[in-house]
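Engineer: what follows is a predicted structure for the sequence shown.
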Amino acid sequence: MDLRRYGLLAFTVVMLAVPFLPVPDYWITKLNYVGLFGLVALGLVLLTGVGGLTSFGQAAFAGLGAYASAFLAVKMGISPWIGLLAGLGVTVVVALVLGWVTLRMSGHYLPLATICWSLALFYTMGNLDALGKYDGLLGVPAISFFGISLQEERRMYLLIWLVAIASAIAITRLLDSRPGRIMRALDVHRGGGKTMPEAMGASTFRHKLLMFVIAAILASISGWLFAHMQRSVNPSPFGIKFGIEYLFMAVLGGAGHVWGAFTGAALVKLAEDQLQTWLPALLGTSGSYEIIVFGVVLVLVLKFAPDGLWPSIERLLPARRHRAIRADTTEPLPARDKPAAGSVLLEVKDARRTFGGLVAVNGVGFTLRAGEIFGLIGPNGAGKSTTFNLVSGVLPLTSGEVWLRGERVDGKGAREIARRGLSRTFQHVKLVPDMTVLENVALGTYLRTRSGTLAAMLRTDRAEEARALAEAERQLRRVGLGEHLHELAGNLALGPQRLVEIARALASDPALLLLDEPAAGLRHREKQALAEVLRQLKAEGLSLLLVEHDMDFVMNLTDRILVMEFGTPLLEGTPAEIQASEKVRAAYLGTEH
């Protein structure tokens, strides 16, 4: 057990010991609210901090959990524990419907949509006679646990903080897992996005929806605890004001950090109570002046500490100890059957792609056989990268066909094509900079592993996770980066970053590897090292299709080349035939008149 785990154990023991100590009831009450608010903010850490999906509507989900349990308990006399299950059921259904609609939006439309459905749910709660309208429901019973009533705040404290700490541990485990790596690769503001995870075979929409539902569940549990602690519910705590406040807590504490949720909740809740006392006395008049202070603080945090306050606290903690990996003794992941050497692996027939009135690719066709390196070259604007994206499924064809291993794959999308044995790198390196090199490469094992969210939270995925990390280590050593396993990917130079991308692609055990300008931006020695790696991969039986501008690199590496000009094929042949062609010289250098 490393020092961080000892620290977590010590924190848990201290927090759970608080109600048994001579601590004033005032502080017990405040800590109860910190735990409740921290739960909602924890969902926002996952949704906004990790996934980059801004939501102002989490308070409404807390209202669903609170009202569902309160209604069943007050109107029908049903146990709060049944009310918890009912609240979670309602919340999951509503979250799935809202997520299905709103998560397809991007930019400023997504947060605006969350505001809209938050207001809709708030006014629904406030206008239903069955829910008491704006007066709410009174006489909500306290929770009982094996006959022990949790009506006293000190007893309720134990349940709140047991749930809060368990939830934080579960989310921490989730982020350190197969689905968690995909979630961490989604935020475009942290170097992620849709294209790379889809190329690894993962459904980005499904992972976004999963994060949305988990965040809603955490808010719903918080609402359930709140209703039975307060012994009454009304719409006020579940409006847009609280939705904004929860987001403020997450940002202040550190939106990308699990324990930042509770840091932000503690700072906001404790500061709010003090400011509500001090500011009216200081200014000589009453009013919600604390909102002004919070607004100024938020601007300052976004300006000078955009990652929140938790990273500053984390620097004082012992460094994380990385798990030891024994790649030589770990059972390898399942491998796909490889095509026979010389067999037709990829066939592109009369590919055409238009963007409105612009014809980017027209009539391109070629055949790549197993065990060879095939190059696509041409001047800038020749359509090479577009052809590359048509083959890999990033772009759909306007017309034409793409066949992979005897199966037609055009129109299937990047994710489905990846499942059939194609993996790729990108023209502009797509790594997650705040993930380690090892974690970035482990993304490539997604299709070769099966563990899901619940297994990650319960830690039943450890055997498979060890195999995935061992595979990532094998591929990093294969490309010569075995000494950089635990370094942050964002700290590497461009050359090593491109090798990390190649290792990630190899971790998927591809039948065909696509390399989009792998030598771009590299120094001479880095190009030589990369060429040696690619020759070694070919010697091991891997087939490669590459787009490249560096003619020396291409001519000394490929078996056959297709030259493109203005989106059309100009000439296909061996490197020697291409170098001897007058048409190719004219395409690159122009002709004399």
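Structural biologist: Ah, there it is.
Engineer: okay, CA-based contacts and neighbour counts for the rest of this
Structural biologist: Will do.
Engineer: residues contacting Phe388?
Structural biologist: Contact partners of Phe388, counting by Cα atoms under 8 Å, 6 or more residues apart in numbering, are Leu514, Asp516, Val547.
Engineer: secondary structure element for it?
Structural biologist: If you go by DSSP states H and E, Phe388 is part of helix 384-392.
Engineer: which residues does the next helix or strand after that helix contact?
Structural biologist: Past helix 384-392, further along toward the C-terminus, the next helix or strand under DSSP H and E is strand 399-404. Outside strand 399-404, the residues within contact range by Cα under 8 Å, 6+ apart are 345-353, 363, 391, 408-410, 420.
Engineer: name the helices or strands packed onto the helix or strand just after strand 399-404?
Structural biologist: Once the chain leaves strand 399-404, the next helix or strand it forms, by DSSP H and E, is strand 407-408. If you count contacts as 3 or more Cα pairs under 8 Å, 6 or more residues apart in numbering; DSSP states H and E, strand 407-408 packs onto no helix or strand.
Engineer: in the stretch 51-200 of the chain, what residue spans correspond to strands?
Structural biologist: Using DSSP state E, counting those that start in this stretch, the strands found in the stretch 51-200 of the chain span residues 137-138, 144-145, 148-149.
Engineer: what does the stretch 451-593 of the chain give?
Structural biologist: If you assign secondary structure with DSSP E, counting those that start in this stretch, the strands in the stretch 451-593 of the chain sit at 512-516, 543-547, 560-565, 568-573.
Engineer: out of those, which is closest to Leu47?
Structural biologist: Between Leu47 and the strands of the stretch 451-593 of the chain, the tightest spacing by Cα to Cα is seen for strand 512-516, at 31.5 Å.
Engineer: gap between that closest one and the chain center?
Structural biologist: With Cα atoms, centre = their mean, to the nearest Å as the basis, strand 512-516 stands 24 Å off its chain's centre.
Engineer: what number of residues lie near the nearest residue to Gly63 once chain neighbours are set aside?
Structural biologist: With sequence-adjacent residues excluded and distances taken as Cα to Cα, 6 or more residues apart in numbering, Gly63 is closest to Phe238, at 5.3 Å. One way to gauge burial is a neighbour count; for Phe238, by other Cα atoms under 10 Å, it gives 26.
Engineer: which residues touch Phe238?
Structural biologist: Residues near Phe238 by Cα under 8 Å, 6+ apart: Ala59, Ala60, Phe61, Ala62, Gly63, Phe122.
Engineer: surely the first one touches Ile240?
Structural biologist: Yes. The pair Ala59 / Ile240 is scored as a contact, 7.1 Å apart, by Cα atoms under 8 Å.
Engineer: put this beside the first:
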Amino acid sequence: MRYGWFLLLLLPFLLAPFPFYLTLLNFFALSGLVALSLYVLTGLAGMTSFAQAAFMGMGAYATALLTVKAGLSPWFGLAAGLALSLLLALVLGGLTVRLKGHFLPLSTIAWQVALYILAGNLVGLTGGHTGLTDLPPLVLLGFPLDNAFRYGLLSLLVLVLAVLALHNLRFSRLGRALLALRGDALAAASFGVDPAALRLKAFLLAGAMAGLAGFLYAHFLRFVNPTPFSLEASIKYLVMAVAGGVGTIPGVLLGAALFTGLEDWLKDLLPLLLGRQGNYETIAYGLVLAGILLLAPQGLFPLLARFLPRKEGSLPRAEPLPLPAPSGARGEVVLEAQGLRKAFGGLLAVNGVFFALRRGEILALIGPNGAGKSTTFNLLTGAIPPDGGRVFLFGKEITGLPPHRIHPLGLGRTFQHPHLFPELSVLENAALGTYARTRAGFSRVLLGLHGEEEARALATAYRALKRVGLEGLALEPAARLTAGQQRLLEIARLLASGAEVLLLDEPAAGLRAGEKRELARLLKALAREGYTVLIVDHDMDLIMGLADRVVVMNYGEKIAEGTPEEVQRNPLVRAAYLGEAA
């Protein structure tokens, strides 16, 4: 079905008798390419950029300067434009992708405005606001693309290839990881995603796509000046993507088509209504966008998609990735905390905690609310750095390492509140766990060369779902799961990751009595296979019947350690839980 996008190439033939609409078709294709770059940035990675028109400008001016002033082939201009767009994206992204909240879009606005002013004032180089004229037409396979019909075939072909490449990206390890970053960067890092590096790569891809659109724009009009690459233009492209539905490829193209036609219509209509000339389209864009988002907060296409037949997925049939067999002697120390300490201002959350986790055992970490259990989990997994103490995994010190570097060493975790991604299916959520065990990068994914690895990753995720009893829901959206099923899905994702040391933060919360018994049987079976489990939970019946050893914390300190029977008799433990005198 996705190859049906090639039907767009029929449009130039249908519109051949109408030169004006052929021109609009070219503008739609170029706007669609920029809108797709925002699908990568905003729809997948959750970043907002007001600098896409600046990337377009880099691509346009690079080819204009090389062809007009240096007399080189436009294809050298394409290479230079992509290189400069990538360089700008590298600089801008390197400085801004770590920013959060409103700081990222504000910084892209600053870059956009600065580059626009620069292009308008370097008169000797760029021609200033007068611009550069007489760019040569593109020549492809001996045919000059010197009219809207021929150029439309090229621009639509580029658009369709971009759509197919981004479809490959969405249904890949990288697409899942980008969506996870958009929802929860800490959860993504916990299964091996480097948030800053992946966001930067997404920024580079989006910059290259916009730069390519700029190159095509320049040789279509055969004229370049700063106006099409202003902040207003960047806002227009963002409005297109958001209005259509920035989270879907058809959505951003619907928005591009709608606003490309709307722009020309408004330019004719508004002066008649207002009785004066002016750039009133931006105001109209804002009103149209507000109206669309009031009626359809996710954009137009998700609203329309409700009335379209739902495409049924299929279960994976490939051979799963091999699970790394737990190795080493049973009883050896695999995870050790030595004097961990963490303070938040004047609150000492963890103070001198030490314990060792041995291969094949289930160790429970318990204590009253506020005892420091979750903070200890975060210190062990690198979510927060300790103020003091050390952590060792399989004998290697991991103190202070970020989560994405700790996970591939064999440690995985769940969270106190399930960190799942409702826009992904149950199967895709589980497949997120395979990120660190798969290798396809952006080049392979965009070219569609990752199919075998992707099939094996999904098969691995399905095997993990069967292990926890969720295989019947594999193709359902994760948003439909009950609280208990969400807990089990987190464990399935952990099993798919191949981690040997499993840190489970309140896995029984929300589970019914029968589900808790199934969970206990699963964890005991994993321990017999050589997995090692550290569990935090408030269900004392579950803990006392499950754990081999128990570590008890209170007010950030370890107050007891031993078998379940020993800690239940410990007077310090009874005092912490029941208020009895020690």
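Structural biologist: Perfect, thanks for sending it. In this text the structure is predicted, and so the values were computed from the model without any measurement.
Engineer: could I get the contacts of Phe388 of structure 1 as a markdown table with distance to Ala587 of structure 1 and neighbour count?
Structural biologist: Compiled in a markdown table, the contacts of Phe388 of structure 1 are given as follows (distance: Cα to Cα, whole Å; neighbours: other Cα atoms under 10 Å):
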| residue | distance to Ala587 of structure 1 | neighbour count |
| --- | --- | --- |
| Leu514 | 24 | 26 |
| Asp516 | 21 | 22 |
| Val547 | 17 | 24 |
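Engineer: can I assume Val353 of structure 2 sits in a strand?
Structural biologist: Yes. Secondary structure assignment (DSSP: H, G, I helix; E, B strand; the rest coil) places Val353 of structure 2 inside a strand.
Engineer: tell me if I'm right that it and Ala560 touch.
Structural biologist: No. Using Cα under 8 Å, Val353 of structure 2 makes no contact with Ala560, being 10.9 Å away.
Engineer: for the strands of the stretch 51-200 of structure 1, which one ends up most surrounded?
Structural biologist: Highest mean neighbour count of the strands of the stretch 51-200 of structure 1: strand 137-138, a mean of 19 (counted as mean count of other Cα atoms under 10 Å).
Engineer: what packs against that strand?
Structural biologist: In this structure, strand 137-138 of structure 1 packs against helix 58-76, strand 232-233, with contacts taken as 3+ Cα pairs under 8 Å, 6+ apart.
Engineer: ok, and which of the ones you listed has the densest surroundings?
Structural biologist: helix 58-76 (a mean of 26).
Engineer: where in structure 2 does that helix fall?
Structural biologist: Here helix 58-76 of structure 1 aligns to structure 2 at residues 52-70, judged by TM-score structural alignment.
Engineer: go on, stretch 526-542 of structure 1?
Structural biologist: On structure 2, the counterpart of stretch 526-542 of structure 1 by TM-score structural alignment is residues 515-531.
Engineer: what's the matching stretch in contact with?
Structural biologist: In this structure, residues lying in contact with stretch 515-531 of structure 2 by Cα under 8 Å, 6+ apart are 326-327, 330, 359-362, 468, 484, 500-502, 508, 532-533, 542, 546.
Engineer: off-centre distance for that stretch?
Structural biologist: Averaging C-alpha positions (Cα atoms, centre = their mean) puts stretch 515-531 of structure 2 32 Å from its chain's average.
Engineer: likewise for stretch 430-443 of structure 1?
Structural biologist: Distance, stretch centre to chain centre, for stretch 430-443 of structure 1: 12 Å (Cα atoms, centre = their mean).
Engineer: flag every buried residue along it.
Structural biologist: Neighbour counts over stretch 430-443 of structure 1 (16 or more other Cα atoms under 10 Å) mark 430-443 as buried.
Engineer: can you tell me which of those residues is nearest Ala281 of structure 1?
Structural biologist: The nearest one, if we look at the buried residues of stretch 430-443 of structure 1 relative to Ala281 of structure 1 and count by Cα to Cα, is Asp434, at 45.2 Å.
Engineer: aligned counterpart of that closest one in structure 2, please.
Structural biologist: Taking TM-score structural alignment as the criterion, the aligned counterpart of Asp434 of structure 1 in structure 2 is Glu423.
Engineer: so its match belongs to a strand, correct?
Structural biologist: No. Assigned with three-state DSSP, Glu423 of structure 2 falls outside any strand and is coil.
Engineer: from Val426 of structure 2, how far off is the residue lying closest to it once chain neighbours are set aside?
Structural biologist: With Cα to Cα, 6+ apart as the measure, Pro477 is the residue that lies nearest to Glu423 of structure 2, at 6.6 Å, once sequence neighbours are left out. With the distance defined as Cα to Cα, to the nearest Å, Pro477 of structure 2 ends up 6 Å from Val426 of structure 2.
Engineer: for Ser312 of structure 1, which of the strands of the stretch 51-200 of structure 1 is the nearest?
Structural biologist: Taking Cα to Cα, strand 144-145 is the member of the strands of the stretch 51-200 of structure 1 nearest to Ser312 of structure 1, at 38.9 Å.
Engineer: with structure 2 superposed, average distance for that closest one?
Structural biologist: Taken over the aligned residues, the distance from strand 144-145 of structure 1 to structure 2 averages 0.6 Å (mean Cα distance after the TM-score superposition for structure 1).
Engineer: which residues in structure 2 does that strand align to?
Structural biologist: For strand 144-145 of structure 1, the matching stretch in structure 2 spans residues 139-140, with TM-score structural alignment as the criterion.
Engineer: by how many degrees do the longest helix anywhere in structure 1 and helix 58-76 diverge?
Structural biologist: Among all segments of structure 1 classified by DSSP state H, the helix with the greatest residue count is helix 204-230. If you take axes from the mean of the first three to the mean of the last three Cα atoms, to 10 degrees, helix 204-230 of structure 1 sits at 50 degrees to helix 58-76.
Engineer: this completes my enquiry, with thanks.
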